[in-house]
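> Need coordinates for the below:
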Amino acid sequence: MTDRQIAVTGSTGRIGGRVARLLSARGRPLRLIVRDASRAPSLTSPAGPAHVMVASYDDGEAARRALTGVDVLFMVSGSESLDRVEQHRTFIDAAADAGVRHLVYTSFLGAAPDAVFTLARDHHVTEQYLRDAEQRTGMAWTALRDSLYADFLPGMVGDDGVLRGPAGDGRVAAVAQDDVADAAVVVLLSPQGHAGRTYDLTGPEALTLQEVAETVTRATGRPARYQPETLEEAFASRAHYGAPDWQVEAWVSTYTAIAAGELSTVSTAVEELTGHPARTLEQVLSTGRAR
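Below you'll find the model as predicted:
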């Protein structure tokens, strides 16, 4: 169906924005679901301008209005908060009520109830809710389990040039945001072939944080080095941000998940879905520098 109505959330962000631009470039009818219409990207394709609708994940009524007439929905996971799972449930229910036939959700690698990375537990609960919603309503789903974003790794290096955390010698196969967007578009354009599937989206290599720091230095020219921390040191070095305890725990558990080997998975899903190899960290950073 060339006229299938696709809706994209998070189009003001990095992943949703990429997905929206790619779909628009392909001439697909597009609806952008945003919290602030003034921040929505202006996208026009042969199918016409993208239609902007305002709704937040925690406003079921607005979401139902915004999603009525949508066939396929790209749902970027909500921003980190204590009630994120409840917001997800509200939005998923609204999507089903509005008649959405297939929901594609950005989950996280290793999503499980006992995941070391605390926020991966939220993604597990959301995935389970999608399964339950399918049983209740018939709305199909696909989960894209993204690894850490390679694009974000330089931001983990402090102003002093130190990448610090309790990751030990663990490895992470960070994924390029462009690869996630490319994979998402493939699923969104032919969702029926991906119903009920989960895809681990990773980079092509698993690196230690020492190797990450060396790559940052080589690709960006910015000196960086890795400094392992104990748990006590990790919590102490992040205390000055004044973040709530649950958020600091989430930050620290990113590193302990690496130490535990939970982010070392190297998947071929990016290439299988998109037809091109997953980008390496060095490719991501070198491309970003060129821009």
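> C-alpha only now, for contacts and for neighbours.
OK.
> In the stretch 1-150 of the chain, mark out all the strands, start to finish.
6-9, 30-34, 44-45, 48-49, 51-54, 72-75, 102-108, 140-146 (DSSP state E, counting those that start in this stretch).
> Out of these, which is closest to residue 285?
strand 140-146 (18.1 Å; Cα to Cα).
> In the next helix or strand after that closest one, which residues are buried?
Once the chain leaves strand 140-146, the next helix or strand it forms, by DSSP states H and E, is strand 162-165. Within strand 162-165, the residues scored as buried using 16 or more other Cα atoms under 10 Å are 162, 163, 164, 165.
> And stretch 196-205, how far out from the chain middle?
12 Å (Cα atoms, centre = their mean, to the nearest Å).
> That stretch: end-to-end distance?
27 Å (Cα to Cα, to the nearest Å).
> list the buried ones in that stretch?
Those would be 196, 198, 199, 200, 201, 202, 203, 204, 205, for stretch 196-205 by 16+ other Cα under 10 Å.
> Before we compare anything, build this one as well:
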Amino acid sequence: MASLIAVTGASGRVGGRVARRLSGADAATRLIGRDPTRLPELPGAVPAHPAEYGDGEAMRRALEGAATLFLVSAHESPDRVKEHCTAVDAAVAAGVERIVYVSFTGAAPDATFTFARDHWHTEQYIRSCGVRHTFLRNNWYLGAIPAMTGADGVLRGPGGQGRVAAVAHDDIADAAAAVLLDGTRTHDRVVYDITGPAAFTLAEAAEALSEVSGRSVTYHLESREEAYASRAGYGAEEWEVTGWVTSYEAIAVGEMAGVSDAVPRLTGHPAQNLRDFLAAHPSSWRHLLPGGS
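Predicted coordinates for the structure are as follows:
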């Protein structure tokens, strides 16, 4: 009997792509989510009963019989690390042998990007549990570049002249599937930086958006004070706004600039660059066009 792989976040952009790849490879898969009605219907994939990371008993039941857990990080919240730890405890209690965790580049206790600190604490907790593990430290998503550009054609943030090695969701999913489907111990205790093929400045990103959209897109370098002020109208809590602002500041200080060969090494194909991504996903920047939405 094939080893069962449990996939969390299967209704999301990363977990959903991974679930589809595992299904395409005929892997036995269990999909875990808070709302099973949102989970994709895939051959070989069985939905678990509803389970949230913070509900240890529900997670334990959902993970019973699984050999591997693909743990997509929870949505940002003040309790995210606690939720992760509860989910990890449930996996250990259910007899899960291996955890492949979706982390973030530059994860460290003193990372500039405050949310990256959550990932470091989660990694440390997984290590302490003695379970086999692999960490996929994803860089910024390529899709975030146009998404964070306003309809006014301005990409704003305190990113300085720093570079970011942003990566496509599809490349993340391909890399994750390769790790999950490998039945050897090759990936045990390995940390992979999952990046695009090159690092670029936000000014260069604006140039690429201009080229593909035909509209003038610019990068406005904000100060920290300007960044907080320009995001004040979203009604988000302070910890969340701080996460948004420090993500740019992490770019400015070079914490997202490293380029890795993990995607081609794991998948056998090159990672997608920004211009190719934008050309392949016009819906990501359509809001920049007159009448776009």
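> Looking at the buried residues of strand 162-165 of structure 1, spot the one nearest residue 223 of structure 1.
residue 162 (8.6 Å).
> Quick check, the closest one in contact with residue 225.
Yes. Contact status for residue 162 of structure 1 versus residue 225: in contact at 5.1 Å, counting by Cα atoms under 8 Å.
> check contacts around the residue nearest to the spatial centre of structure 2.
Nearest residue to the geometric centre of structure 2 (Cα atoms, centre = their mean): residue 138, 5.7 Å. For residue 138 of structure 2, the contact set (Cα atoms under 8 Å, 6 or more residues apart in numbering) comprises 102, 103, 104, 105, 167, 172, 193, 194, 195.
> what's the matching range in structure 2 for stretch 241-252 of structure 1?
Aligned using TM-score structural alignment, stretch 241-252 of structure 1 spans residues 234-245 in structure 2.
> Oops, could you answer that again for stretch 276-284 of structure 1 instead?
Counting by TM-score structural alignment, stretch 276-284 of structure 1 corresponds to residues 269-277.
> in the matching stretch, what counts as buried?
271, 272, 273, 274, 275.
> how about the aligned partner of residue 58 of structure 1 in structure 2, what does it touch?
Aligned by TM-score structural alignment, residue 58 of structure 1 pairs with residue 54 of structure 2. Applying Cα under 8 Å, 6+ apart, we find residue 54 of structure 2 in contact with 82, 83, 84, 86, 87.
> let's go with 6 Å and repeat that
For residue 54 of structure 2, the contact set (Cα atoms under 6 Å, 6 or more residues apart in numbering) comprises 83, 86.
> hmm, back to that, would you mind giving the buried residues of stretch 269-277 of structure 2 as CSV with distance to residue 180 of structure 2 and secondary structure added?
Shown next, in CSV, are the buried residues of stretch 269-277 of structure 2 (distance: Cα to Cα, whole Å; DSSP: H, G, I helix; E, B strand; the rest coil):
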residue, distance to residue 180 of structure 2, secondary structure
271, 19, coil
272, 21, coil
273, 24, coil
274, 26, helix
275, 29, helix
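> Distance to residue 66 of structure 2 for those - can I get that in CSV?
Listed next are the buried residues of stretch 269-277 of structure 2 as CSV, based on distance: Cα to Cα, whole Å:
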residue, distance to residue 66 of structure 2
271, 30
272, 32
273, 35
274, 37
275, 39
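> which one of those is nearest residue 202 of structure 2?
Relative to residue 202 of structure 2, and with distances defined as Cα to Cα, the nearest of those is residue 274, at 11.3 Å.
> tally of neighbours for the nearest residue to the closest one once chain neighbours are set aside?
Nearest residue to residue 274 of structure 2, sequence neighbours excluded (Cα to Cα, 6 or more residues apart in numbering): residue 142, at 6.5 Å. By other Cα atoms under 10 Å, the residues close to residue 142 of structure 2 number 24.
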